[in-house]
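**Q** Structure for the following, please:
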Amino acid sequence: MAYTKAILILILTLFCYSSPSLSANPTYNVQSFGAKPDGKSDCTKAFLSAWGAACAATAPATIYVPKGRFLLGSNVYLSGKLCKNTAITIRIDGTLVAPSDYNALGKTEHWLQFERVTGVSIYGGTLDGQGAQLWACKNSGKSCPKGATSLAFYNSNNIVVSGLSSLNSQMFHILVDGCHNAKLINLQISAPGNSPNTDGIHVQQSSGVTIMNSHVATGDDCVSIGPGASNLWIENLACGPGHGISIGSLGWDMQEAGVQNVTVKTATFSGTENGVRVKTWARPSNGFVRDVLFQHVSMINVQNPIIIDQNYCPDHQNCPNQSSGVRVSQVTYKNIKGTSSTQAAMTFRCSSSNPCSGIKLQDIKLTYVNTLRRPTVAYCQNARGSSSGSVYPRSCW
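**A** Got it, this is the predicted structure:
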């Protein structure tokens, strides 16, 4: 009995000493720093103060945004340069609101910007970029600012964004540039189909980026992949409206990093301008695209379900009568089925100086939605590849 009592006392003693460490991780509520959830009061300073407090903490810390609308009236720059903490969680139950007047952000080009951070995780919440006024300006042909990306990560590592909704961004919704190991999961991204330059997610100069279980409806690319992207995994993505998933535009610069090891798996495109696209400028470059897999993809009334376009030259400026230097090779299309809103269901318009090679088609079935039930066709230029299984429309090789 005495032995059992002694053991019980020891367990209680250990519990009492260990309990503070279990609850020692600090939480910083932005309202404690002066943020008001009225959607009118500028909460920028409060958010920066909460970030500073979390960075100074020696244990993993949480920044908490409760329910309500919190106006962030200017560029919110969250730097990891002097941040001691590599485990900061930002948990959002409310909505972060950008100014409705696009001039308020001026020429910052970013609304929420993280740079050189490590171990930042964002869970839940909504970003409302209020981009309608800027889109109207751009669509009118007037001279307008470029606009601000809603959420940007630069030169950062081990990033998680989960359960976030991004609405009506002025420009890109989410930008990942120069980052390693980023997970973007369960995202809801939305903007009207006529909103210009509102790419859902743009990735460049980054490796180990995963995009999963997300829906993107926007006015530009659902996911755009720029120079220097590698080891990119996209799975269970719904896209539409929008311009599809686009590798490119690539090849603007003569010295440009290539794109490699990209997997797009289990994706659905509904009413989009493109499905899966590779796009390069028609100008000299040492860039490349290689080792790309598009698999288990469903197309519903898509204008260009499968397309490689290496003759991109809008308005015939800066690139007429030139040939793309970007080398496209080892691109595989596997189990892609559905409907095309044009007869050209597959287009491979490759470079005359650097023909596409290693294009692989397997189990493709793309039919034409036209009521006359015309057959779909494949168009090929300077492309070499192989086919296996059932491929419709019939490939060019």
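**Q** For the rest of this, base every contact and every neighbour count on C-alpha atoms.
**A** Will do.
**Q** Pretty sure Ile92 is one of the things Gly125 touches, is it not?
**A** Yes - using Cα atoms under 8 Å, Gly125 is in contact with Ile92, at 4.5 Å.
**Q** any idea how far Pro20 lies from Thr272?
**A** Distance of Pro20 to Thr272, given as Cα to Cα, to the nearest Å: 54 Å.
**Q** typo on my end, Leu127
**A** 24 Å.
**Q** in stretch 38-48, what counts as buried?
**A** For stretch 38-48, the neighbour count (16 or more other Cα atoms under 10 Å) marks 39, 42-48 as buried.
**Q** Revised request: answer the last question for stretch 126-135.
**A** 126-132, 134-135.
**Q** How about stretch 240-258?
**A** 240-252, 256-258.
**Q** Tell me, how many residues neighbour Gly119?
**A** 17 (other Cα atoms under 10 Å).
**Q** typo on my end, Gly271
**A** Gly271: 20 neighbours (other Cα under 10 Å).
**Q** do the same with the one 10 residues further on
**A** Trp281: 26 surrounding residues under other Cα under 10 Å.
**Q** ok, the nearest residue to it once chain neighbours are set aside - contacts?
**A** Setting aside the residues directly before and after it, Trp281 is nearest to Tyr312 in space (Cα to Cα, 6 or more residues apart in numbering), at 4.7 Å. For Tyr312, the contact set (Cα atoms under 8 Å, 6 or more residues apart in numbering) comprises 279-282.
**Q** now, which of those lie within strands?
**A** 279-281 (DSSP state E).
**Q** Output the residues you listed in a markdown table; the columns should cover distance to Asn103.
**A** Rendered in a markdown table, the data for these read as follows (distance: Cα to Cα, whole Å):
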| residue | distance to Asn103 |
| --- | --- |
| Lys279 | 32 |
| Thr280 | 33 |
| Trp281 | 32 |
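**Q** which one among these gets closest to Arg374?
**A** For these, the closest approach to Arg374 (Cα to Cα) belongs to Lys279, at 27.3 Å.
**Q** which residue is nearest the centroid of the protein?
**A** Ile201 (1.8 Å; Cα atoms, centre = their mean).
**Q** Leu175 is in contact with that one, correct?
**A** Yes - at 5.9 Å, Ile201 counts as touching Leu175 under the criterion of Cα under 8 Å.
**Q** Leaving aside the residues adjacent along the chain, what's closest to Ser195?
**A** Spatial nearest neighbour of Ser195, chain neighbours left out: Gly219 (4.6 Å); criterion: Cα to Cα, 6+ apart.
**Q** Would you mind measuring from Ala2 to Leu105?
**A** Distance from Ala2 to Leu105, by Cα to Cα: 71 Å.
**Q** Look at the two and report which has more neighbours.
**A** Legend: neighbour count by other Cα under 10 Å for Ala2 and Leu105, higher for Leu105 (20 against 7).
**Q** who's in contact with the residue lying closest to that one once chain neighbours are set aside?
**A** Using Cα to Cα, 6+ apart and skipping the chain neighbours, the partner closest in space to Leu105 is Ser74 (5.3 Å). Going by Cα under 8 Å, 6+ apart, Ser74 touches 44, 98-99, 104-105, 111.
**Q** this one as well, want them side by side:
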Amino acid sequence: MLTRPSTFAFALAALQSLVTALPPRSNVCNVEQPEDGSDAVPNILAAIDECGTDGQIIFGKTTYNISSVMNTYLSNVEVDVQGTLQWSTNIDHWLNTSLPVGYQNQSTVWIFGGDNVWLHGGGIGTFNGSGQVWYESIIAFFDNYPRRPHQITFGNLTNSQVTGLNFYQSQMWTMSIINSSNLLLDSITINNSDSRPGHGYPQNTDGADTLFSNNLTFTNWTVTSGDDAISCKANSTNIHIENCTFHYTNGLAMGSIAQYNNNFEIIENVTARNITFYDSTQAAYLKTWAGIPSGNNTYGPYGPYPPNAGGGGLGYIKNLTFTDFTVSNIGQGKFAPFSITQCYFANESIPNICDSSTMQISDVRWENVKGTVKNTGKDVGSFQCSGEVPCTGIEVRDVQVTSVEDGSVLGGYLCSNVSSPVGFECTGVTSQT
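**A** Next up is the predicted model:
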């Protein structure tokens, strides 16, 4: 198993040095919120036009009303958010104007790109997506509803830092990171809870999703949400996640990938360590679509195509390490804390569809995990790999978890097509869906 602590330590030091390298600013723009409460976006764009190169942009200690989409690019800039950016509640407007991000039917309300940018909030700056109106809309009941937007997309952002920001009630995914590299995202707090009593945490409000991006470091995150805390999707490489706490999430998701027929996608070199999970469904799991494209209309009227159907993609997942995890009251229904599936949302009526993927999964390690688990019987792991390319190098070591219900030690591992497991024994066979 390849380990990379020295590589990531070097990368983190290089990213942190970006801020100290920024020179004093002679051109400073203070963004004003219009006194009549109207859209602040024209003022934001004017500030970026004037100070978006070699400058400093300051959002003061007030609330900025955001009613228009933005597509911006900055160079060698500090962006200081001291107040709150609050998106309008006009669902129809955003459905008609949100910006496509080039993946599935996903869209966003702000594409934030640039090079050598420091976007920071000092623990105070807040992005408020006004997501409550989305959570209460029928739209929220359909996965990946067309043009339900991400709160922000870091697109073509390089050699930059995003630090000390709070994100509240995102409309859908909180942030997507696409075609970006060499980023440090530190001290981020996300809370996407539904404010109605008893309604819990809405789906599709991931903390972050990475696509076509390399060398990303997530440190000191706190995420409260009803979906993935951080999800690494197509062509995510050299990702480091450390010192994070996740509440009510689906955990760390590697995927899904292989949704697009004949497209080549990878996830490679991911390390997550020192992570605490509270009341989450899983800790860290991998998911690929089957090798045979199939329709699945369960989650929306979209036919046999992405975002909620597909398959037949090519590629691999390789070299993932999940270590030093603490889990509390984790698990739900059939979910085990650790899992692999290679027939995500597959059409069960197609014979042997769960053995059809050609996407190789190899060198995946879970190590030093402790805590409590619920609703999983005796199963800690469920590894459903494809018969076409069985998983290799699957390793589990030093796992000490007990049942919430009776305090018993859990140690079961369900396996299908796992070649020579390391550190554990398969005690049963996975279900095929």
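**Q** if we can go back for a sec, give the equivalent position in the second structure for the residue nearest to the centre of the first structure.
**A** Alignment note (TM-score structural alignment): Ile201 of the first structure maps to Ala208 of the second structure.
**Q** May I have the residues that are in contact with its match?
**A** 173-177, 228-231.
**Q** which of those residues has the most neighbours?
**A** Counting by other Cα under 10 Å, top hit in the contacts of Ala208 of the second structure: Ala229 with 32 neighbours.
**Q** What lines up with it in the first structure?
**A** Ala229 of the second structure maps onto Cys222 in the first structure, by TM-score structural alignment.
**Q** And that match, how close does it get to Val76 of the first structure?
**A** Taking Cα to Cα, one finds Cys222 of the first structure at 25 Å from Val76 of the first structure.
**Q** Please apply the same query to Ala54 of the first structure.
**A** 15 Å.
**Q** quick one, which of those two is more surrounded?
**A** Ala54 (27 against 19).
**Q** Ser419 of the second structure -> the first structure?
**A** Counting by TM-score structural alignment, Ser419 of the second structure lines up with Arg384 in the first structure.
**Q** shouldn't Gln188 of the first structure be in contact with Val216?
**A** Yes - taking Cα under 8 Å as the definition, Gln188 of the first structure is a contact partner of Val216 at 6.2 Å.
**Q** Of those two, give the one with the bigger neighbour count.
**A** Val216 (27 against 19).
**Q** Now that one: which helix or strand?
**A** strand 207-217 (DSSP states H and E).
**Q** Nearest residue to Ser356 of the second structure in space, please, no chain neighbours.
**A** Gly291 (4.6 Å).
**Q** Relative to Cys343 of the second structure, how far out is the one you found?
**A** 8 Å.
**Q** again with Pro390 of the second structure
**A** Distance from Pro390 of the second structure to Cys343 of the second structure, by Cα to Cα: 13 Å.
**Q** Settle it for me: which of these two has more neighbours?
**A** Just comparing Pro390 of the second structure and Cys343: by other Cα under 10 Å the higher neighbour count belongs to Cys343, 27 against 20.
**Q** Translate the more buried one into the numbering of the first structure.
**A** Match for Cys343 of the second structure (TM-score structural alignment): Asn311.
**Q** Could I get the contacting residues of that match?
**A** Applying Cα under 8 Å, 6+ apart, we find Asn311 of the first structure in contact with 279-282, 323-324, 349-351.
**Q** rerun at 7 Å
**A** By Cα atoms under 7 Å, 6 or more residues apart in numbering, the contact list for Asn311 of the first structure reads 280-282, 324.
**Q** Can you tell me which of those residues has the most neighbours?
**A** Looking at the contacts of Asn311 of the first structure with neighbours defined as other Cα under 10 Å, the largest count falls to Thr280 at 30 neighbours.
**Q** per the alignment, that one corresponds to what in the second structure?
**A** In the second structure, Thr280 of the first structure lands on Thr288 (TM-score structural alignment).
**Q** Isn't its match up against Thr341?
**A** Yes - with contact defined as Cα atoms under 7 Å, Thr288 of the second structure counts as touching Thr341 (6.4 Å).
**Q** Just give the nearest non-adjacent residue to Thr62 of the second structure, would you?
**A** Nearest non-adjacent residue to Thr62 of the second structure, counting by Cα to Cα, 6+ apart: Gly83, 4.9 Å away.
**Q** Looking at the first structure, name the residue matched to Phe264 of the second structure.
**A** So, by TM-score structural alignment, Phe264 of the second structure is matched to Glu256.
**Q** Now do the SS call for its match.
**A** Following DSSP: H, G, I helix; E, B strand; the rest coil, the label given to Glu256 of the first structure is coil.
**Q** Now do the same contact list for Ser156 of the first structure.
**A** 115-118, 178-180.
**Q** still on that earlier bit, and for the residue nearest to Ser356 of the second structure, the neighbour number?
**A** Using other Cα under 10 Å, Gly291 of the second structure has 28 other residues around it.
**Q** For it, give me its contacts.
**A** Taking Cα under 7 Å, 6+ apart as the test, what Gly291 of the second structure contacts is 311-313, 356-358.
**Q** List just the nearest of the residues you listed to Ala21 of the second structure.
**A** Of those, the one sitting nearest to Ala21 of the second structure (Cα to Cα) turns out to be Gly313, at 42.1 Å.
**Q** List the single closest residue to that closest one in space, sequence neighbours excluded.
**A** That would be Ala258: by Cα to Cα, 6+ apart, it lies 3.7 Å from Gly313 of the second structure.
**Q** Let me know whether that neighbour touches Ile267 as I believe.
**A** No - assessed by Cα under 7 Å, Ala258 of the second structure is found out of contact with Ile267, at 10.7 Å.
**Q** give me every residue that touches the counterpart of Val97 of the first structure in the second structure.
**A** Alignment note (TM-score structural alignment): Val97 of the first structure maps to Gln86 of the second structure. Gln86 of the second structure is in contact with 63-66, 127-130, counting by Cα under 7 Å, 6+ apart.
**Q** Surely Val223 of the second structure is in contact with Ser187?
**A** No - Val223 of the second structure lies out of contact with Ser187 (Cα under 7 Å); the separation is 10.7 Å.
**Q** which SSE is Phe114 of the first structure in?
**A** If you go by DSSP H and E, Phe114 of the first structure is part of strand 110-115.
**Q** all strands for the stretch 1-150 of the second structure, in order.
**A** Secondary structure of the stretch 1-150 of the second structure, counting by DSSP state E, counting those that start in this stretch: strands at 28-31, 56-59, 63-66, 70-81, 84-87, 99-100, 107-108, 110-120, 126-128, 149-150.
**Q** can you check the stretch 251-397 of the first structure too?
**A** Counting by DSSP E, counting those that start in this stretch, the strands of the stretch 251-397 of the first structure are 259-270, 274-281, 288-302, 304-312, 327-340, 344-349, 356-368, 377-381, 383-392.
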